[in-house]
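Trainee: My questions concern the predicted model and sequence given below.
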Amino acid sequence: MIDKINQLKAEIEAVTAANIDEVEALRIKYLSKKGAITSLMQDFRTVPTEQKRELGQKLNELKTIATERLAALREALENSDTVDSDLDLTRTAAPLPLGSRHPLSLVKDEIIAIFSRLGFTIAEGPEIEDDWHVFSSLNFAEDHPARDMQDTFFIEHHPDIVLRSHTSSVQSRVMESNQPPIRIICPGRVYRNEAISARAHCFFHQVEALYVDENVSFADLRQTLLYFARE
């Protein structure tokens, strides 16, 4: 009988189940009134008295192992049923605050919102630019100070590739690909070869505006700037 108990113990410890129905089938097989463990307990009555203590302990241990194993299988399957297979468990919970927005982003968004109410759209361009869009298309003379190495970050020569020194290069790109009317703002980061101090840095943020249309005059410019300042 000890051999039967040990064999059944090893079998129960190795069982697996793919769904709740299979767990229930295992419960019936081992723990029901006609199950294998119940059958062993019925045979226990015929065991000699001197063996009852040892076999009784082993039968109780076997029943406990079977009960805990089936309960663990059921719990694992129930938990897996509640988890969406497409759910990314590494994502941060939505209600968790992740900090605040940078002051520069807040100011830029406020400026964009003001100009949007005036009908301006946003235009953006690369921060690494060529000479044509930064200087030549805007009629910068060959000897203009902005073209000097001490003022501008040059990445390559012939052709000249630079870190843009203003967002006017975005205006050049927009005018190359669009016909008037044009009403845009060009927010972005620009670079200038300056010593970093409490007053200056090698990059800063800039917003330029371009308005090209018929019957547009300095009165429109003045009124736009006045509206922006008041806002």
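Mentor: Great, that's in hand. Numbers count the residues shown, from 1 in each chain.

Trainee: From here on, just use CA atoms for contacts and neighbour counts.
Mentor: OK.

Trainee: S165 and V134 touch, don't they?
Mentor: Yes: between S165 and V134 there is a contact under Cα atoms under 8 Å: 7.3 Å.

Trainee: After whatever helix or strand R189 lives in, which helix or strand is next? Please name it.
Mentor: R189 belongs to strand 182-191 when elements are defined using DSSP states H and E. Next in sequence after strand 182-191, counting helices and strands by DSSP H and E, comes strand 203-212.

Trainee: and that following strand, what other elements does it pack with?
Mentor: strand 182-191 (3 or more Cα pairs under 8 Å, 6 or more residues apart in numbering; DSSP states H and E).

Trainee: hmm, who's touching the strand it packs on?
Mentor: Residues outside strand 182-191 that contact it (Cα atoms under 8 Å, 6 or more residues apart in numbering) are 108, 112, 115, 119-124, 127, 152-153, 163-168, 170-171, 202-213.

Trainee: Could you pull out the buried residues of the biggest helix by length in the chain?
Mentor: As assigned by DSSP state H, the longest helix anywhere in the chain is helix 49-82. Residues of helix 49-82 classed as buried: L55, K58, L59, L62, K63, A66, R69, L70, L73, R74 (neighbour count, 16 or more other Cα atoms under 10 Å).

Trainee: Check the gap between Y227 and P103 for me.
Mentor: 22 Å (Cα to Cα, to the nearest Å).

Trainee: List the buried residues for stretch 150-162?
Mentor: Applying 16+ other Cα under 10 Å to stretch 150-162 flags T152, F153, F154, I161, V162 as buried.

Trainee: Report the two of these separated the most.
Mentor: Spatially, the most separated pair among these is T152 and I161, at 10.4 Å (Cα to Cα).

Trainee: let's bring in a second model and compare:
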Amino acid sequence: MTDNDLASLVDAARAAFASAGTPADLENAKAQFTGKSGRITDLMKGLAALPVEEKKTRGAAINTAKQAIEAALTARRRELADAELALQLQAESLDVSLPGRVREQGGLHPVMLAMERIEQIFASMGFDVADGPEIESDWHSFTSLNNPPNHPARSMQDTFYVDIQGDDGIPYNLRPHTSPMQVRYAHQHVKRFADRVKAGEPMPEIRVIAPGRTYRVDSDATHSPMFHQVEGLWLGESISFKDLKVVFTDFCRTFFESDDLKLRFRPSFFPFTEPSAEIDIQFQSGPLSGRWLEVAGSGQVHPNVVRNMGLDPEQVTGFAFGTGADRLAMLRYGVNDLRQFFEGDIRFLRQFR
């Protein structure tokens, strides 16, 4: 093969490489020229039959042609890689003229805002804040609160149970109210000050609220199977219904920032208080003005409940109340459907940040 033939071979390789549109096509073209059965390989094998002097000359010419073909192959590989990268960059391109994506500042859930406000108000009145388990024993949830098994007052509350049994053989429940924490707190209080009582000193007052999640089978625009409740307890010497009215009236007027808010105590029944009353409020201005709205249940703690707390009802009296934090949040923020609090709609929640 002459030098002109080698030059033609290089041109043919360059043309074949240029027409290869993909890396796979390029590798197929390469095999025709520098592969094991390629044309350059065949020429290198034919050198063995040539005289020594001619072998050197022809070998150098063939090697020069091979280098030119490999250079053309490398250049084409780079071109295909650059083209593929350009397509990838185009597909993943960013419009730098768009505004940047900033992480929005988060905020507390409206119910949590209401809970914090409730805790702060009662803390200013000297109330402690108690916390406890959401899975409770039957005794703490009902029996200790003067609500024994088969009592009709249980029908709307003993609704969620778990596969854990207490020592009495009755399954544990998802607490329907935070009242069990009143009993738990009282027991801890009595134990804490037992030595002081033995020494003849009076038992310090119990003044506590118990906020937290509670559970009942109930679901509509103003009720949820899971809801938040705040219960309060004040026990001491000569703590009366009058104190209840003063404390809860002051709380409501502070929470809603309305000094002309009116409260009404309607006679009712709860097994754990006697006498008992529902508490209604009435706004004097705004979209809800003139309507009586129920916000809490309350009453003087029943003597049996005081005994179950480890205290003597002849020496200690007091009141208890329970209010829904979700309900108070709805009234404070003007929300007319409780379910909006728990649907996770960012558009709704963002306005409370």
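Mentor: Right, received. Where do you want to start? Computed from a predicted model, the values in this text were never measured in an experiment.

Trainee: Kindly provide the TM-score of these chains.
Mentor: Here the superposed chains carry a TM-score of 0.54, computed using TM-score structural alignment, normalised by the length of the first structure; 136 aligned residues with a Cα RMSD of 2.2 Å.

Trainee: quick revisit: now the buried residues of stretch 150-162 of the first structure in CSV, with secondary structure?
Mentor: Listed next are these as CSV, based on DSSP: H, G, I helix; E, B strand; the rest coil:
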residue, secondary structure
T152, coil
F153, coil
F154, strand
I161, strand
V162, strand
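
Trainee: Compare Y227 and P103 of the first structure (neighbour count), which wins?
Mentor: Y227 (13 against 9; other Cα atoms under 10 Å).

Trainee: In the second structure, what residue corresponds to that one?
Mentor: If you follow Y227 of the first structure across to the second structure using TM-score structural alignment, you land on D250.

Trainee: The longest helix of the first structure maps to which residues in the second structure?
Mentor: Mapped onto the second structure using TM-score structural alignment, helix 49-82 of the first structure spans no residues at all.

Trainee: Skip ahead from that helix and say which helix or strand is next.
Mentor: Using DSSP H and E, the first helix or strand after helix 49-82 of the first structure is helix 103-117.

Trainee: So which other helices or strands are in contact with the following helix or strand past that next one?
Mentor: Next helix or strand after helix 103-117 of the first structure toward the C-terminus (DSSP H and E): strand 121-122. Judged by 3+ Cα pairs under 8 Å, 6+ apart, the packing partners of strand 121-122 of the first structure are strand 182-191.

Trainee: What span of the second structure is the strand it packs on aligned with?
Mentor: Strand 182-191 of the first structure maps onto residues 206-215 of the second structure, going by TM-score structural alignment.

Trainee: Could you do stretch 113-133 of the first structure as well?
Mentor: Stretch 113-133 of the first structure maps onto residues 120-140 of the second structure, going by TM-score structural alignment.

Trainee: okay, how far is it across that stretch, tip to tip?
Mentor: 27 Å.

Trainee: circling back to that earlier point, quick one: common contacting residues for S165 and V134 of the first structure?
Mentor: By Cα under 8 Å, 6+ apart, S165 of the first structure and V134 have no common neighbours.

Trainee: between whichever strand or helix holds the match of Y227 of the first structure and strand 226-236, how many degrees?
Mentor: Element membership for D250 of the second structure, per DSSP H and E: helix 241-255. Angle, helix 241-255 of the second structure to strand 226-236, by axes from the mean of the first three to the mean of the last three Cα atoms, to 10 degrees: 140 degrees.

Trainee: and the next element down the chain from helix 241-255 of the second structure?
Mentor: Counting by DSSP H and E, what follows helix 241-255 of the second structure is strand 262-270.

Trainee: quick one: that following strand aligns where in the first structure?
Mentor: Counting by TM-score structural alignment, strand 262-270 of the second structure has no counterpart in the first structure.

Trainee: what packs against that strand?
Mentor: strand 273-282.

Trainee: right, and the helix or strand after the strand it packs on?
Mentor: Next in sequence after strand 273-282 of the second structure, counting helices and strands by DSSP H and E, comes strand 292-301.

Trainee: how near is the residue lying closest to K108 of the first structure once chain neighbours are set aside to Q179 of the first structure?
Mentor: Distances taken as Cα to Cα, 6 or more residues apart in numbering put P187 closest to K108 of the first structure, at 7.4 Å, once the chain neighbours are dropped. Taking Cα to Cα as the measure, P187 of the first structure falls 21 Å from Q179 of the first structure.

Trainee: okay, now N139 of the first structure: neighbour count?
Mentor: Neighbours around N139 of the first structure, by other Cα under 10 Å: 10.

Trainee: I misspoke; the intended subject was F135 of the first structure.
Mentor: 22.

Trainee: The spatially closest residue to L55 of the first structure that is not a sequence neighbour and E68 of the first structure, how far apart?
Mentor: Setting aside the residues directly before and after it, L55 of the first structure is nearest to I2 in space (Cα to Cα, 6+ apart), at 7.1 Å. Counting by Cα to Cα, the gap from I2 of the first structure to E68 of the first structure is 21 Å.

Trainee: Take the buried residues of stretch 150-162 of the first structure and write them to a markdown table, including distance to R192 of the first structure.
Mentor: Below are those laid out as a markdown table (distance: Cα to Cα, whole Å):
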| residue | distance to R192 of the first structure |
| --- | --- |
| T152 | 5 |
| F153 | 7 |
| F154 | 10 |
| I161 | 14 |
| V162 | 10 |
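
Trainee: Name all residues that make contact with P275 of the second structure.
Mentor: P267, S268, F269, G299, Q300.

Trainee: can you do 10 Å?
Mentor: Taking Cα atoms under 10 Å, 6 or more residues apart in numbering, we find P275 of the second structure in contact with F241, P267, S268, F269, S298, G299, Q300, V301, H302, F319.

Trainee: in the stretch 1-150 of the second structure, which spans are helices?
Mentor: Shown for the stretch 1-150 of the second structure, the helices assigned by DSSP state H, counting those that start in this stretch span residues 3-19, 23-34, 39-46, 52-91, 110-124, 138-141.

Trainee: Tell me which other helices or strands the helix or strand that the last one is followed by touches.
Mentor: Read that as helix 138-141 of the second structure. Counting by DSSP H and E, the next helix or strand C-terminal to helix 138-141 of the second structure is strand 161-165. Packing partners of strand 161-165 of the second structure (3 or more Cα pairs under 10 Å, 6 or more residues apart in numbering; DSSP states H and E): strand 135-136, strand 171-174.
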